[in-house]
Structures are given as structure tokens and as C-alpha cells.
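S.K.: After the sequence you'll find the predicted model.
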Amino acid sequence: MKFDKKKYNISFIHKIIKNDLKNNKHLSVHTRFAPEPNGYLHIGHAKAIVLNFELAQQFKGKCNLRFDDTNPNTENLKYINAIKYDILWLGYKWYQKTRYTSYYFNQIYQYALQLIKKNLAYVDKLKKNEIREYRGTLNTPGTNSPYRNQSIEENIFLFEQMKKGNIPEGYACLRAKINMHSPFIILRDPVLYRIKFTQHHQTKLLWCIYPTYDFAHCISDAIEGITHSLCTLEFQDNRRLYNWILNNINISHHTYQYEYSRLNLEYSILSKRKLKILIQNNIINDWKDPRIPTISGLRARGYTASSIINFCNKIGVTKQKNLIEFSTLEHCIRSELNKTAYRTMAILNPIEVILYNIPNQYEEIINIFNHPNNPNMGSKNIIFNNTIYIERSDFQEYPQKKYYRLTLEQPVKLKYSYIITAKYIEKDKNQNINKIFCTCNLKNIKNKKKYGIIHWISKKQSIKSEFRLYNHIFNVKNPEYQKNILSIINTNSKIIKYGFINSSIHINSLISTYQFERIGYFFKDMNLSNGKYIIFHQTVSIKNTHKHL
């Protein structure tokens, strides 16, 4: 993908890199995207992908893909494959081979031994809750572990026993020896290694001790020659540990970490842990559910790679914490689909209309453009005859004020067609309207009177379809800060309607994105569609609104 300078907001990180190159701090730029393979990527990861890959492109550098695979309990190949697919789908290609932190386990282990030999790390036998208790709080200093002053020889022996699997899981860990009185809790003897008797997707059963993210991440960056390690602001304090580790091991390259604000999106959560809660409680189907802002979910809903990249470029990169309006994301896909989406008519909540003054054998072919502003997209033929479907909401027996659609007293114009006038209605036993009987003026009389315009489909040219409409899954703007996310679920986040589309869509089977006129932009599901129904996911409304039919 070619870097587009016009679309990208020049950030403080750009300025840092420019200055570093100008002062010969680095000869070239080398970034990385380092996801943990314990879930699917979301829109926040997309921001990191766009930032790292496009920085590398702009400065003619390299960008690595490295999986942070240091916790075999939560990681698997399914997530690795999904992450790779998402990155490639967005249009980016990483430098050379895919990398894994596990490739460096031998080196990381040797660096841990270096710290022990320098009396800067020790094997602790405190339990997990005791370590937390000894660490203190923001207002109270920590307390030294009773194992902190073990001899170097004893720590080397115990660490080797951990590696050989001779110490049970949870009975020991390796900690850095820094400062239990530090005002930064991250520096109060953080854990560097822990025991996990779980098979790893890359190393299988070769290892039973695994480095923590903080210990492995900075070393992996340095081994790969990363020049600018970019992460979000919650890792700001971690930079102190990042630098401490690299300053105290014998490694030639020193990577520098820079932080920017994480993406917070209205009515959405980006925490993989919380997304798992939604899956476990059957609030959503899976990581690909169109209601959540995973890249897979957005793709299933009809978002394009370019719209997601444009969104990331539009919001930019700063250190300021903010909550991005969901409408900003919608604007990016709406403005794109407005230019590219194939127009057609669909009826989501149908009611049958009989034009009883037109003979049964009457049939007229009307040719209309697939896009009003792009004749190159071709045209299609639609059928007009005496039996059609219109939206149920386009007729009112007892009309409200300023209702400009069909009533028993008010005619309307069928789009691309004629003016119809409702004469009487037919109801079922529950007093629901079954059919509307109308007359139609087939004479193209030039009438200066303005009529409301509604869309329609000939019954003869209709195909049964299922329409899946989506609203926000949460009913509060900032659900990330809610303790119980299950208490703020919007029960109407998914609405299914059964109606009809024009059969021309079925003919154009290779087209997947449509604007259903007067309704919104929809994405045809190529995987779920079957002989009974064609399934459409609502991508976004035509206007900035979340009200559905």
C-alpha cells in the first residue's frame, strides 16, 4: 500500500522520527506490530497497524509482525491466522517472515541469567496474592520479599529447577530486584518469569517457564533492531522498566518506546477480556459479530479496508485521551459507499399494493441507472405491473401531521414510475392491514404538484430476503468504565426483518455492497445466504441516525 501523505495527519511521532533521522540517531526506521494472539484484532489494533506500517512506508523503513506469544494459556493458532488475515486484508505486508517472541526464548532466558548473576534478579517463592500484598499501594511503599537476599548461586540453582520443571506451577517466579520503595509500582520488583505447564503453539513442551510481557517485549524489540517501539499510554510507566531492563543486560541495540493515546470509541468496548464476556454470555455470536468493532466484525458488516484506514488517519495520533464519536467511523464508510455502492430498491417490512385499474397482463419495463452519478456502473431493468410491495411505514390509515406519504386521501409517486392513489384497504382478523387497493395514473401528465416519493418492488420481480439491522450494543456512550457491562446491554442491538429485494440483485451475484434507496447501505452475506433467503447486513444508514424502520 502506497503512503498517502495528504490523508495522514502528521503526528508528534512523525516529528520525533524526522528529528532522529536528521541527527543520525538512527540510520533508518524499523517499527513493529506486536499483538498477543489471544483474540481477534479490533479497531484499536487497526490504529496501531496503520500507524506502524505507514510510518515505515513514509520513511522507507521496515515494519515487523511479531506475535507476543508469552502466555500459552490464552493463545492459539486460530487467533494467529485471524490476525494475519486482518493485516493482509487491510492491505499491509510485514517485513520478511512472521516473527514470534518464542523464537527468542533461549536468548531471553540467558538475559535473565545475566540479571541473576548481577544480583539484579531473584527467585521468589511468595504466592501470587502475597506478591501483590508486599508490593504496596500508590500511597504506601512495598515490602521486601523474604527471598530477596538469597545468594546468586541459590537463585541460579532455583531458576534452573524452574526451567527443568522441578518446581510446581505457582510455587516460584523470577523477579527483578529494583526498588520496593519506588513511587512507580511497576519498578517494585516486577515478575520476569513464571511457571506454566501448558503446551505452546510454537515451542510445544520445550519450555515450562515463560517470560512476562514486560521482560520479553523490550528484549525482542532490541533483538530485531526496532528503532521506535510504539504503544498506548497505559504502558507509559512500563517504559521505566523497559529502559531498566535494556540498560542492565548486555545487548547492543537499545530501542526507545513512545506512547500515544489509545482509541476509545463511543458505545463500544475494545478490551478483549470484556469482549470474551459478551461471547461467553451469548450477547454476541463470536469475534466476527457485526455489532462489535473487531476488524472481522466490521468486515462482516460491510466496512471496507480503505474506510477503516481513512478513519484511523482521520482521528490521528496524539497523547490526548478522548472519546471518538461513532459517527466519525460511520462517516468514513458512508462517504465511500455513496460513491461506489450499487443502487437498488428493497422492501424490509412489506405490504402488498394492488393497482386494480391496471390489467393483470399489463407489464412495463423501466430502465434505471445502477448509480445516479456514475453511468459507468451500468443500468438495470425493473418491472412495473399491477401488484407491488411498498414499505408498511409508507402508508398510514390515520396519518400524523406532516406525513407526506400514502394515505387514503393523499397520493404518492412511485420512484421512477407513476402516481398512485389509495382507495380502500383490506384487514385481517387482528385488524392489521393486509393489502392496499389503489388506482394508478399511467398517463405521464406533467403535473407541477409535488408528491411524496416512495420506493417499491414488483411482486413478480421480488426475492425473499432477510435484513439484519444493527444498533449500538451498549446503551451508554462510554461502556469501558462500567463495572458490569452486562447491565448496559442494548436489547435491540440486532433487529431482523423479512422482506424482498429486486431480483436484479440475484442476477448480479458478484456485487456485495448496495444502497437500498431511502433505507441505507447493506452488505450481502456470501456465506450465510441460502436458497430460502438472501441475507443482508446493514452497514450504515444513509444519514447519521440510528433509527430503523
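M.R.: Received, thanks.

S.K.: drop to CA atoms for contacts and neighbour counts, all remaining ones
M.R.: Will do.

S.K.: where does residue 146 fall, helix, sheet strand or coil?
M.R.: For residue 146, the secondary-structure state derived from DSSP: H, G, I helix; E, B strand; the rest coil is coil.

S.K.: any idea how far residue 128 is from it?
M.R.: Distance of residue 146 to residue 128, given as C-alpha to C-alpha, to the nearest Å: 14 Å.

S.K.: next one: residue 391
M.R.: From residue 391 over to residue 128 (counting by C-alpha to C-alpha), the distance is 61 Å.

S.K.: try this one side by side with the last:
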Amino acid sequence: MVSETISNFIHDIIDEDIAGGLKERIHTRFPPEPNGYLHIGSAKAIWINYSTAMKYGGLFNLRYDDTNPVREDDEYVKSIEEDLTWLGAIPNGGIYYGSDYFDQCYEYAVKLIKDSKAYVCDLSPDELREYRGTLTQPGKESPYRNRCVEENLDLFERMKNGEFPDGSKTLRAKIDMASPNMNMRDPAIYRIVRAHHHRQGDKWCIYPLYDFAHPIQDAIEGITHSLCSLEFENHRPLYDWVVNNIDFEKKPHQYEFARLNITHTVMSKRYLRELVETGRVDGWDDPRMPTLCALRRRGYTPASILEFVKRAGVAKSNSLVDLKLLEYCIREELNAAAPRRMAVTEPLKVVITNYPQDQEEYFSISNNPVDPQSGVREVPFTRELYIEKSDFAEVPPPKFQRLKLGGEVRLMGSYIIKCNEVIKDANNEIIELRCTCDLEAKNAMPLDGRKVKGTIHWVSAKYAVDASVMLYDNLFTLENVNDIPEGKNYLDFLNPNSLTVLKDCKLEPSLKDAKPGDKFQFVRMGYFCKDSKNTNAFNRIVTLKDSFKV
């Protein structure tokens, strides 16, 4: 995990707290709800909380926000810890579950009732919305707001004991129905939900709501700075109300930062789940998805993701970050680190007619010109080869420097060849090129001094490894999927060309032993990763170049 970071407004706040006499060890947390897989926006929250704790020699907790049993599952619990481990964000403060504090949350709710600061309300969900008011009109007090303490205690215990139907009653904080902040208009802090909990089983049929449980969990764990995204800014007064009215000795405080919004991408778990459940993508780890498991499968590295988050910055106002910045970060890393390999994705057969049929030889080709220490590999050369279809043009456009009829080109690291004949099938499609090679110009300049400008990659037909290559594009055609035109749905902007599968590609033999997750630069083609799900398939991580400027 990259912990080094430039100072930001959160660090400025902490510096001021320390200067003002704060003696406690800085303590942060990441509180994901285990109802889906983490996405790259989660990586920002992880990085901010983790790197902040590390900068000040503090503690970082992982706490599962499992207060809503309806969609939570152990599958998501395991995936979240796996993603944190992959990113390198080791929770040195411990791993916790919000559900571990249910008994304490219940006791604190009872305390609020005894202090006349909470009451049981019988309003239906529709009535609650009606009584809440609007942004311009104050809410109305519930007819049950002034129940006596004894009645509220009795009703709340009976709620816990399962005597009432789901949704028939709520426990509400008694605050201010005329507050300009609608979150303070007697918010519900407990509701009745009969659902099996992944850890607590069927012990509870009432569950605390996030806005009530979260500050309690922070206070119990000794969190000093509760760092969360900007959509919780209006919830901060309720956070403080809970902390202050339960009378915690050490009071955590909430601070908000702008969430990560990326072009051509959705971050809503609801949307991501819909894409998975409707089969529009190949699961949570589909390489087109913004989930961390999908980015890992596609070939992105923890360092590239964290560098992207770092470059995107920590701010107080929302903005839209160009997806090309993420691509730049992985491209920059892999340019230095990825071994080079030759792969022909749309093969066209080439027969070298003056090369002996039974002859074979090997050429030493650099593994990575950027890294001399990476050494070389031996690549077999035979009479029959494959080149890219796009590297030959029967009628070449202007300035075409690849192979054409009667023209010459260098095969990377080996011979210069000349195309003498084009073989076509019954449909007039080119199926084979007959060429000759300059046997005197083996990986060298021609003896007669002629200049050959073009260089193309190739693969021996005899030793080629068959594979599929998956080419990915943006999942959505709309740049800002958070700003959907009126009358449209986000699904209206799904890119029908977000995945192109190239079958029967021909790869150099060294790729035969590639393991899932291994990354390469396919020369002249882009950066690729061996897929972890499909046998003999490689995912394009990113193209070789783009026009993005940092």
C-alpha cells in the first residue's frame, strides 16, 4: 500500500487537533457494507483512511457495516478482506463487525428512551414520509411522539421480542421536526426486520439504522477521525447528536471528502448489482466493471490504482475524473515492468518460400528494452509464420510502411522479407502471402544498403500457442453516468461494443506457461493479462498509447 501522500485538508485538520492538545493516537476506519464487492471508489476511501493513519503512526480498522441483514452475505465479507489485503491496507487496529455491537446499541437506545430522547412510533413508512415535511416546509410531530417513558420502554422491548409485524413500528430519536436539516427531523434509529443475519443468525428482529449505529461503533473503537464521503455531510449533525447524547467520554468526529466519480463508469452498488443479476456482465469480476476484483482480473495492479487515487486528489467538492488517468497510471507502471511478447491477434499466414522447409532457428529478442536487466528470450523462426492482417495491404494507403505486394518489411528481431504473391480463397479473401527473406540480412542492415522502414511482429506457425484475446472498451457510452438525461435510464447508455473477443489468436510459445494474472506487453498491440477465469485467454488491460496528458 502506498502510504506516502501529499498533505490535504484532512491532514491540516489533524495537525490543528494535535497542535490544540490532542493526545490520542490517530485512529481511522473503513466501514464497508458487505452487500456487494468493493469498487475503485472504495479504494479512495481505503487509501485516505489507511494512509492518514500511517502518516501519523496511528491505527486503521476494518469494520463491516453489517447492520442491514437483507442483502449481506459472507461472500462479500471474504471479498472485502481479500481486496484490502491485495491493496496492502492491513488493518493494524483490528477487524470488527458492526453486528458485534448490537447489544450495546440496544442498551444505548434504551438509555435514550429513559432520557426522553427517543420514542416508539406507529406511523407507517408512507406516513413517516408525509410527516417528515419537505426542504421548504417543516415536518409534523408524530401523534406518538409524547408517549411516556414506561410505554416506550415496554413497546421497544416487545419490538425486540418479535411481537409486532415488520415495518409496523420504529424507534425514533426525539430531536426537532422543524429542523432545516431533514436528517434531524426525529430520524428512525431502529426498525423491525425479520431476516437471517450472516453472523447473528435469528437472534434479532430489530436492527439499528446506520446513522445511529455508526457513531456508536466509532466511539467504542476509539476512532478519532471518522473519514467518509461527501454524501454523509448532512448526516454529521445526527452523528454528533448520537455521540453527545449517549455521553461517550471520547467523542469521535466525522469529516467528509469528495467521492470518486470517473468518466464512463457507475459506482452505485445498486446499479452494479443489477448489471450482474441481469447477466449484462460476467459477474462482479467482469473486467469491464469498476470493482476491485474486476480490475485485478483485468490486470490492474494495486500500485496503479493507488497512484490513480492519489493523483485524483482529496477535495471537499465533487468532480469527474477522466478514466484515462487510471489507464495512464497502469501504462506507466507496465511500460517499465512488463515483459515483451509477440502475439498475432488476427493472423494471416506467411510462407517464406526460400527458407528450407525443415529448417528452424532461434532469435534472441529482448524481454524489455526499458529494462536491460530483464535479459532476452529465444524465439523460434520457421518457414511458415503468422503476421497481423492489418500489417499487409494489397492496395496500401499513403505512407504505409508495412508489408505490401512487392514491398519489404523487417520481421522483428529477425529477417527482412519481401511479398511476392498473394493467395486468395473462393470469396476473394486473402488467406496466405508467399514471401522470400533476405538470408544475408539476418537482424542486420541489407548488404546493398537499401533502407527498409517498417518492422512488424510475427509468430512461428509451428510453435504458435492458440489463445483468445479479450478487448475491452468503456462499459458506458455516456461520459458522466451520474448526469443521465431526463427520460433515460443508465442502461440506455451501455456500450454494445464494450467487449470484443478475438479467437484463434497466435502467440509466441513462451506464453504457453503464462499463469493467471501474469502481465505482458504484446508488442505493438497493448498490455495484456492472462485471464483467471477462461482457459487460454488474455485480457487487454490497456492500449499501448493514448493522448492523455498529466
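M.R.: Thanks, I have it. All values derive from a computational prediction rather than experimental measurement.

S.K.: more neighbours, residue 391 and residue 128 of structure 1?
M.R.: residue 391 (19 against 12; other C-alpha atoms under 10 Å).

S.K.: Which residues are in contact with the residue nearest to that one when sequence neighbours are not counted?
M.R.: With C-alpha to C-alpha, 6 or more residues apart in numbering as the criterion, residue 391 of structure 1 has its nearest non-adjacent residue at 5.0 Å, and that residue is residue 350. When contacts are counted by C-alpha atoms under 8 Å, 6 or more residues apart in numbering, residue 350 of structure 1 touches 389-392, 499-500.

S.K.: what about the helices in structure 2?
M.R.: Assigned helices in structure 2, in chain order: 9-19, 40-55, 74-87, 102-114, 125-132, 149-160, 210-221, 236-246, 269-277, 292-298, 302-312, 323-337 (criterion: DSSP state H).

S.K.: Make CSV from these and add distance to residue 28 of structure 2 to it.
M.R.: Listed next are the helices of structure 2 as CSV, based on distance: least, C-alpha to C-alpha, whole Å:
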stretch, distance to residue 28 of structure 2
helix 9-19, 12
helix 40-55, 6
helix 74-87, 15
helix 102-114, 21
helix 125-132, 33
helix 149-160, 32
helix 210-221, 9
helix 236-246, 16
helix 269-277, 23
helix 292-298, 21
helix 302-312, 18
helix 323-337, 26
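
S.K.: pretty sure residue 121 of structure 1 is touching residue 176, no?
M.R.: Yes: at 4.2 Å, residue 121 of structure 1 and residue 176 qualify as touching, with contact defined as C-alpha atoms under 8 Å.

S.K.: Mutual contacts of the two, please.
M.R.: With C-alpha under 8 Å, 6+ apart, residue 121 of structure 1 and residue 176 have common neighbours residue 115.

S.K.: In stretch 154-161 of structure 2, which residues are buried?
M.R.: 155-156, 159-160 (16 or more other C-alpha atoms under 10 Å).

S.K.: Which pair in these has the greatest spatial separation?
M.R.: Maximum pairwise distance among the buried residues of stretch 154-161 of structure 2 (C-alpha to C-alpha): 8.7 Å, between 155 and 160.

S.K.: on that earlier part again, if we compare the helices of structure 2, which one ends up closest to residue 396 of structure 2?
M.R.: helix 323-337 (30.8 Å).

S.K.: Find me the equivalent region of that closest one in structure 1.
M.R.: Mapped onto structure 1 using TM-score structural alignment, helix 323-337 of structure 2 covers residues 326-340.

S.K.: Cool, thanks, talk later.
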